[in-house]
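>>> below are the sequence and a predicted model for it; my questions follow.
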Amino acid sequence: MGINPALAIIARQGPLIEERLRIAFPEKTFGFERVPTAMSITEFRRIARLAPFLGLAWQGMKPGNDARLLSGTMQWRLFLVCAVSSGLEARFKGDTRGVGLDAMVDVAAVLLNGVSFADMGSLTVTGAAAIVADGFADDNIALAQVDFSFSFVTATAELELETADDLAALGVTWSLGGDIEPQDEIETGA
């Protein structure tokens, strides 16, 4: 599926967030993936093996009040997972074999608060908390989440979407996949 880049708010914000986090969380040390807000235990076990790990989840959108513009904030959540080898206190302070959760939360919050991206919006941390994964227990794993918003504004009223032909301006292509023949692919734009 493709969409007009000017209207792909979530798709444009995700890479900017990752790029910002990579300033202090280098790829060679920290795993990073887009993850669902509610992970299954199987999904969580997989990412726990990737620790130290950053999981980025889109939470939702809070629209503004301007009927002419689609504006507001996208709500994001960053999951932080660290693993150490020497028990309880090391989960928070770190040890010789792993980074601690305290430092991960502090650095993530600083990186995700108050930065602006030209023509895209700005980031604001809205909360942080220690968390647990239901059904998962490991004395050497610590978890937290940092919630933040990413403001945005995009003009949608000027598209004047009234007909299917008007919808083509969005540039969305739905690939229905599976056993469906290629002629059943629906394309609404370039």
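Sure, I can see it. Numbers count the residues shown, from 1 in each chain.

>>> make it CA atoms for all contacts and neighbour counts henceforth
Noted.

>>> which residue ranges form the helices in this structure?
9-21, 41-48, 88-93, 101-111, 164-167 (DSSP state H).

>>> of those, which approaches Met120 most closely?
helix 9-21 (7.8 Å; CA to CA).

>>> which strands or helices does that closest one pack on?
helix 101-111 (3 or more CA pairs under 8 Å, 6 or more residues apart in numbering; DSSP states H and E).

>>> next, the buried residues of the helix it packs on.
By neighbour count with 16 or more other CA atoms under 10 Å, helix 101-111 contains the buried residues Leu101, Asp102, Met104, Val105, Ala108, Ala109, Leu111.

>>> the third one touches Leu78, doesn't it?
Spelled out, it's Met104. No - contact criterion CA atoms under 8 Å: Met104 and Leu78 do not qualify, at 10.9 Å.

>>> which neighbours do those two share?
By CA atoms under 8 Å, 6 or more residues apart in numbering, Met104 and Leu78 have no common neighbours.

>>> take the one below as the second:
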Amino acid sequence: MDLALAPIRTVEPAIEARLRLAFPSKTFQIKRVPPVLTVKEFERVVRLTPFIGLAWLGIKPDPASGRLLAAAMRWRLTMIVKASSSLEARFKGDRMDIGMDAMIDVAAALLQGAVFDGIGASAVTGAEAVYADGWSDDATVVANLDFEVRYQFSPAALQLKTIDDFTALGVTWLNADSPAAGGVDAPQTVQPNS
């Protein structure tokens, strides 16, 4: 079983590589975050500005994809800018800081219609200004940019045939040793689709 073939593990590094074309690591932090940041998480990442959080939102399968999963994987960029000079710099930037307007424009340009080799194409599905509830620093602005990546995936690529294969995925409730403790007695192998 090769987990490197799993959809999220394949798409995430491709997205980050695409973003790095215009958001170099010297200046921009790009980190995985949950779709909704808690106050504590926000307080942690706001110190890393300019910051781009990459959040996985979900998968929207095509209704008739059959055994081959054809779907749109939904993602969100949470972008945070804290201006060090004027409040106007929050949006327009200055010689010291990038502004939020430029971050949104560049991220949208990078992700709209981008083709990820061996995966599929992406499309921007929305962008909006957001705020951190309870955060009162006027110099900080936050925006989300939502996008999706079209892809096709066959579970056969994971070669899940035995209970050990599922356990390696982190499917911990499949515990053949202890059905009495809530595990599943599943010593049989899964037959591949033919």
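Yep, it's here. Here the structure is a predicted model, which is why all the values come from computation and not from measurement.

>>> distance to Leu56 of the first structure added to the helices of the first structure, as a markdown table?
Shown next, in a markdown table, are the helices of the first structure (distance: least, CA to CA, whole Å):
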| stretch | distance to Leu56 of the first structure |
| --- | --- |
| helix 9-21 | 8 |
| helix 41-48 | 12 |
| helix 88-93 | 21 |
| helix 101-111 | 12 |
| helix 164-167 | 30 |
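
>>> which among the ones you listed is found nearest to Ala128 of the first structure?
Going by CA to CA, the one of these nearest Ala128 of the first structure is helix 101-111, 7.9 Å.

>>> which residues of the second structure fall in strands?
Assigned by DSSP state E, the strands in the second structure fall at 29-32, 51-61, 69-82, 115-116, 120-130, 140-153.

>>> chain center to the second one: distance?
To tie it back to what came earlier, the one meant is strand 51-61 of the second structure. Taking CA atoms, centre = their mean, to the nearest Å, the mean C-alpha location of strand 51-61 of the second structure is offset from the chain mean by 3 Å.

>>> against Thr37 of the first structure, how distant is Gln145 of the first structure?
According to CA to CA, to the nearest Å, Gln145 of the first structure stands 11 Å off from Thr37 of the first structure.

>>> no no, Leu159 of the first structure
32 Å.

>>> ok, Ala129 of the second structure - how many residues close by?
13 (other CA atoms under 10 Å).

>>> also Arg91 of the first structure?
Neighbour number of Arg91 of the first structure under other CA under 10 Å is 24.

>>> so what's it up against?
By CA under 8 Å, 6+ apart, the contact list for Arg91 of the first structure reads Cys82, Ala83, Val84, Val99, Gly100, Leu101, Asn140, Ile141, Ala142.

>>> with Ser85 of the first structure instead?
The contact partners of Ser85 of the first structure, by CA under 8 Å, 6+ apart, come to Asp95, Arg97, Gly98, Asn140.

>>> what about the second structure, which of those residues hold up?
Retained contacts for these in the second structure, judged by both residues aligned by TM-score structural alignment, their matches' CA atoms under 8 Å, are Arg97, Gly98, Asn140.

>>> quick check: the last one vs Val132 of the first structure, distance?
Using CA to CA, we find Asn140 of the first structure at a distance of 13 Å from Val132 of the first structure.

>>> same question for the first one.
Using CA to CA, one obtains 22 Å as the distance from Arg97 of the first structure to Val132 of the first structure.

>>> same check on the second one?
Using CA to CA, one obtains 19 Å as the distance from Gly98 of the first structure to Val132 of the first structure.

>>> quick one: which of those two has more around it?
Gly98 (19 against 13).

>>> rewinding a little: what's the closest of the helices of the first structure to Pro63 of the first structure?
helix 9-21 (12.6 Å).

>>> which other residues reach the closest one?
Residues from elsewhere that reach helix 9-21 of the first structure, judged by CA under 8 Å, 6+ apart: Pro5, Phe32, Trp58, Met74, Ala108, Leu111, Leu112, Met120, Phe150, Phe152.

>>> would you mark the buried spots in it?
Ile9, Ile10, Gln13, Gly14, Ile17, Glu18, Leu21.

>>> repeat that for stretch 112-124 of the second structure.
The neighbour-count check on stretch 112-124 of the second structure (16+ other CA under 10 Å) flags Gln112, Ala114, Val115, Phe116, Ile119, Ala121, Ser122, Ala123, Val124 as buried.
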